[in-house]
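J.: here you go, sequence then predicted model.
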Amino acid sequence: MLSAELYFSFRSPYSYLAIGRYRALMESHTVDIALRPVWPLAVREPDFFERNHPNWLGYTMRDMIRVAQFHGIPFGAPRPDPIVQDVSTRRIAAEQPFIERITRLGQAAARRGKGVAFAHEAGQLIWGGAENWHEGDHLAGAAQRVGLDLDALDSEIESEADALDAEIAANQHALEDAGHWGVPTLVFDGEPFFGQDRIEMVKWRMEQKGLEQR
């Protein structure tokens, strides 16, 4: 059985556009992909959006929409955005309750070997058009669909927040040690593949190492 690590942010649209396809690869072929959640750029570098090129946001929005259309992936603006941010100034708020909870939930799911499946289910809520994805039974349903219990996960992220945060920070360090810094990045056999457009190349490389259909 081959193995790989997928570095992923719940706020990254490209991470969402990749996660379902990586989940499908893992289910159809002899590879185990471990989710490695990281904090989004908005948390790691709060001034990133303020200092970026003016064309960056417009192009990125256009591109993510067409990628979703090309692959037939449901896509819409998150409601609410996992990051609390002033839209007019792009300034990031100091308190970030949504991204903290969902990233810690992702790490707790990863502890159980179900990180990729949970991230895909949760990502479909965040980016697939669900309104108030953080409320009601949305996340409970996402957890249940992959064999997890949201109450148990919430209890864990409350009692072990510091430990989970340390694991998330270690994921970022591991990503940088592997040769990249952004997400989604899949690391296989020490080789990083950055972007949602590298999945076919990842599969090609894995086939060279013995990847087979299940």
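T.: That came in fine, so what should we check first?
J.: from now on I want contacts and neighbour counts done on CA atoms only, so please keep to that.
T.: Noted.
J.: next, residue 4: secondary structure please.
T.: strand (DSSP: H, G, I helix; E, B strand; the rest coil).
J.: ok, it - contacts?
T.: Applying Cα atoms under 8 Å, 6 or more residues apart in numbering, we find residue 4 in contact with 31, 32, 33, 34, 186, 187, 188, 189.
J.: now that we have those, which one has the most neighbours?
T.: residue 186 (28 neighbours; other Cα atoms under 10 Å).
J.: grab the nearest non-local neighbour of it.
T.: Leaving aside its sequence neighbours, residue 186 sits nearest to residue 6 (Cα to Cα, 6 or more residues apart in numbering; 4.3 Å).
J.: against that first model, consider the following:
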Amino acid sequence: MAAKRPRLYFSFRSPYSWLAVERLTRTLGRPQEVLEFIPYWDPDERTEAALRARGGAFHYVQMSKPKHLYLLQDAKRQAQRLDLPMRWPIDIDPWWEVPHLGWLAARERGVGEAFYREVIAARWQRGEDVCTPHVISRVAERAGVDPGLVLGAVEDSTVRSAGVDCLLRAYEEDIFGIPYLRLGPHRFWGVDRVDDFLTAYAERTGTPVAPPAVPAGVGGYDTDTGGGCG
């Protein structure tokens, strides 16, 4: 049996997911060619019901207010260390199926990587609400995919099913926080474990990898997950 590809569970909601992918990009170039990207998000009632019907559940527990306030400061600090512009978005009753199922639809059209970049730019650089139709429509246009296709993903039973597949995999792999990297039996939780993942990846593949120099103290991931950034 062929070995599974290294995989990354990510969330558009999480600043640490964004920062982890940025660090992976600086080392690997195009991490989506190396890793299997799997979205992870707070499911709506429809998705959660389908997930439970298949024997799964959502492991994440919402964070406390003090932890969230800490996250606001820490994520900004880590972005500055990576010399990344950041504007904190304000989420008002977010519907996370919109960007995550939209990404799955875009990936099926071969533009998942471009769509990912545009969602990140909208959310973390411009502070836009990526759960709203007008923002995601512009994101889709910039990524080169039909906005109607992306916006329609939330009502597409095939895309919905693919989304449940992702969350079921997360459940079966005991994913409880984001970013979460898997390499064979090895697990790496949090942005501060990216360098450890890169070292293990280099040892496994025989590919020289020089992790980017990032000061110690980059946020550990008890501070956020796919459901943790409100």
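T.: Cool, got the structure. In this text, all values refer to a predicted model and were calculated from it rather than measured experimentally.
J.: hang on, the earlier thing: which of the contacts of residue 4 of structure 1 still touch in structure 2?
T.: Retained in structure 2: 32, 33, 34, 186, 187, 188, 189, out of these (criterion both residues aligned by TM-score structural alignment, their matches' Cα atoms under 8 Å).
J.: and the third one, what does it touch?
T.: Right, residue 34 of structure 1. 3, 4, 5, 6, 110, 113, 114, 115, 116.
J.: going by distance to residue 200 of structure 1, which of the contacts of residue 4 of structure 1 wins?
T.: Nearest to residue 200 of structure 1, judged by Cα to Cα, of these is residue 186 at 11.9 Å.
J.: aligned partner of that closest one in structure 2?
T.: Matched by TM-score structural alignment, residue 186 of structure 1 corresponds to residue 181 in structure 2.
J.: and the strands in structure 2?
T.: Using DSSP state E, the strands of structure 2 run over residues 7-10, 36-39, 180-183, 186-189.
J.: corresponding residues in structure 1 for the first one?
T.: Following TM-score structural alignment, the aligned partner range for strand 7-10 of structure 2 in structure 1 is 5-8.
J.: cool, and the second one?
T.: Strand 36-39 of structure 2 corresponds to residues 34-37 of structure 1 when matched by TM-score structural alignment.
J.: in that stretch, what counts as buried?
T.: Buried positions in stretch 34-37 of structure 1, judged by neighbour count with 16 or more other Cα atoms under 10 Å: 34, 35, 36, 37.
J.: give me the neighbour count for the closest residue in space to the last one that isn't next to it in sequence.
T.: Spatially, and ignoring its direct neighbours in sequence, residue 37 of structure 1 is nearest to residue 8 (4.9 Å; Cα to Cα, 6+ apart). Other residues within reach of residue 8 of structure 1 by the criterion other Cα under 10 Å amount to 29.
J.: gap between residue 8 of structure 1 and residue 151 of structure 1?
T.: 23 Å (Cα to Cα, to the nearest Å).
J.: ok, average deviation of the match of strand 36-39 of structure 2 from structure 2?
T.: Here the mean offset of stretch 34-37 of structure 1 against structure 2 after fitting is 1.3 Å, by mean Cα distance after the TM-score superposition for structure 1.
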